[in-house]
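Enquirer: got a predicted structure here, sequence first:
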Amino acid sequence: MGTSLRIAISSIVGIAAFAVLLFVPAGTLSYWQGWAFLAVFSVASLGPTLYLGRKYPEAFERRTHAGVRAETRPVQKVVIAGTFLVFAAMLVVPALDYRFGWSLVPAWLSIVGDVLVAAGLGLAMWVVVQNHYASANITVEEGQPLVSTGLYGVVRHPMYFGNVILMIGIALALGSYWALLLVIVGLLLMAARIVDEEKMLTEELDGYRQYTQKVRYRLVPLIW
């Protein structure tokens, strides 16, 4: 099966799963925030993924090895399982919020959320272009170079920073202030992932300890 076909099938299945998580809890198809989010997510992820698959096939393959089974470290298995649950909840909770009217997010703020979704996804893809070894699971490959320039010169984990933007964007795009509480849970899981990941990188990736002294912030500039 060709790479482009694999990407297309995976994207269709993924969007279909998102639609179920959104519209079943919402109890209606008249949930415009859900449709807008699906459209933005589809465009912002499919185009760059197709480009990545064609231009950097090895980097694309690394991004496909994801999930609990792909992780070798016990902490990471727990974190990834929790992350999947949080992401699913970030679709279900806003849908329930819409159904029962728990919070009222203005349309313009939902549009801002869609912009953040696109920005977060775009940033994550740009990280892979800058660092072809940025895999979906925690690993260090033989001969893997240390990348310390570009986005990696700002924070040590720019892809996770993109995920922070994405999570905030999802909650706002889907019109739910309550879903922002899930961002806090997601951040705690991300922090646990980063701390454990850096232990391994310090031990196995040449120059990483010196890099942490040069780039002080792990996730968010000027904060942590």
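Expert: Perfect, thanks for sending it.
Enquirer: only C-alpha atoms from now on, for both contacts and neighbour counts.
Expert: Will do.
Enquirer: other SSEs contacting the helix or strand where residue 77 lies?
Expert: According to DSSP states H and E, residue 77 maps onto helix 74-100. Counting contacts by 3 or more C-alpha pairs under 8 Å, 6 or more residues apart in numbering; DSSP states H and E, helix 74-100 packs against helix 3-26, helix 158-173, helix 180-204.
Enquirer: got a list of contacts for the helix or strand immediately after the longest one in the chain?
Expert: If you walk from helix 180-204 toward the C-terminus, the next helix or strand you reach (DSSP H and E) is helix 208-214. With C-alpha atoms under 8 Å, 6 or more residues apart in numbering as the contact definition, helix 208-214 has outside contacts at 146, 148, 156, 201, 202.
Enquirer: again, only this time at 7 Å
Expert: 148, 201, 202 (C-alpha atoms under 7 Å, 6 or more residues apart in numbering).
Enquirer: want to compare, so here's the second one:
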Amino acid sequence: MQTEKLSIWWWLKLVLNTLLIGIVIYLGLSGDIEPSSFLVLMGQFLVLFGAVVNLSHYLILKRAAGGLQRPGQLVTRGGLLPWVRHPMYFGEVFLVVGLVMISAHWIALLLAVISITSMVMLCQSEDQAMARRFPDQHNAWKRHSRMLVPFVF
């Protein structure tokens, strides 16, 4: 669930992730990425996995809640939702880590660390918004789920 206004954390994440994609495209076009290396292949798998997790949960939430901006209900079932409250960001973390692996560049790593930090801040902000909008349901869900990483964090 997004808060009423898109926060600075959301914009920061968007800009950093766009830069990460740009770095991978630039390095790929300049021939600085070895397409068959293990690191690149693992990175491609993580990007694909993260994109699938992100998109599938976008569709689950959109279908069940009637929209992401002002959902009509709190969605706690379907996909990873019983275990993690922000599965789209969970998928995005995999995507970002995959981009870093593909690029194997220190600037990409720095951008990814800041991007993931902004996702954690977004999770906290969106948790607060969900708790205000759906206090009883959110408290019950929060007791048996994790914020960003299932069973861990």
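Expert: Cool, the structure landed. The shown structure was predicted, so the numbers you read here are calculated from the model rather than taken from an experiment.
Enquirer: quick revisit: now, of the contacts of helix 208-214 of the first structure, which are buried?
Expert: Among these, those buried by neighbour count (16 or more other C-alpha atoms under 10 Å) are 148, 201.
Enquirer: residue 133 of the first structure - nearest residue in space that isn't next to it in sequence?
Expert: residue 59 (6.3 Å; C-alpha to C-alpha, 6 or more residues apart in numbering).
Enquirer: that neighbour -> the second structure?
Expert: Residue correspondence to the second structure (TM-score structural alignment): residue 59 of the first structure is left unmatched.
Enquirer: rewinding a little: which of the contacts of helix 208-214 of the first structure sits closest to residue 137 of the first structure?
Expert: Nearest to residue 137 of the first structure out of these is residue 201 (C-alpha to C-alpha; 12.8 Å).
Enquirer: residue 34 of the first structure -> the second structure?
Expert: Aligned by TM-score structural alignment, residue 34 of the first structure pairs with nothing in the second structure.
Enquirer: is it correct that residue 34 of the first structure is in contact with residue 174?
Expert: Yes. Counting by C-alpha atoms under 7 Å, residue 34 of the first structure touches residue 174, with 5.9 Å between them.
Enquirer: between these two, who's got more neighbours?
Expert: Neighbour tally, residue 34 of the first structure and residue 174, criterion other C-alpha atoms under 10 Å: the higher count belongs to residue 174, 33 against 23.
Enquirer: alignment lookup: that one to the second structure.
Expert: Match for residue 174 of the first structure (TM-score structural alignment): residue 103.
Enquirer: quick one, what contacts its match?
Expert: 24, 27, 33.
Enquirer: still touching in the first structure? Go through those residues.
Expert: Retained contacts for those in the first structure, judged by both residues aligned by TM-score structural alignment, their matches' C-alpha atoms under 7 Å, are residue 24.
Enquirer: out of the contacts of residue 103 of the second structure, who has the most neighbours?
Expert: residue 24 (21 neighbours).
Enquirer: from residue 40 of the second structure, how far off is it?
Expert: From residue 24 of the second structure across to residue 40 of the second structure, the span is 11 Å (C-alpha to C-alpha, to the nearest Å).
Enquirer: ok, average deviation of the helix or strand harbouring residue 123 of the first structure from the second structure?
Expert: In this assignment (DSSP H and E), residue 123 of the first structure forms part of helix 107-130. By mean C-alpha distance after the TM-score superposition for the first structure, the fitted helix 107-130 of the first structure averages 1.4 Å away from its aligned residues in the second structure.
Enquirer: now which residue in the second structure aligns to residue 187 of the first structure?
Expert: Per TM-score structural alignment, residue 187 of the first structure is aligned with residue 116.
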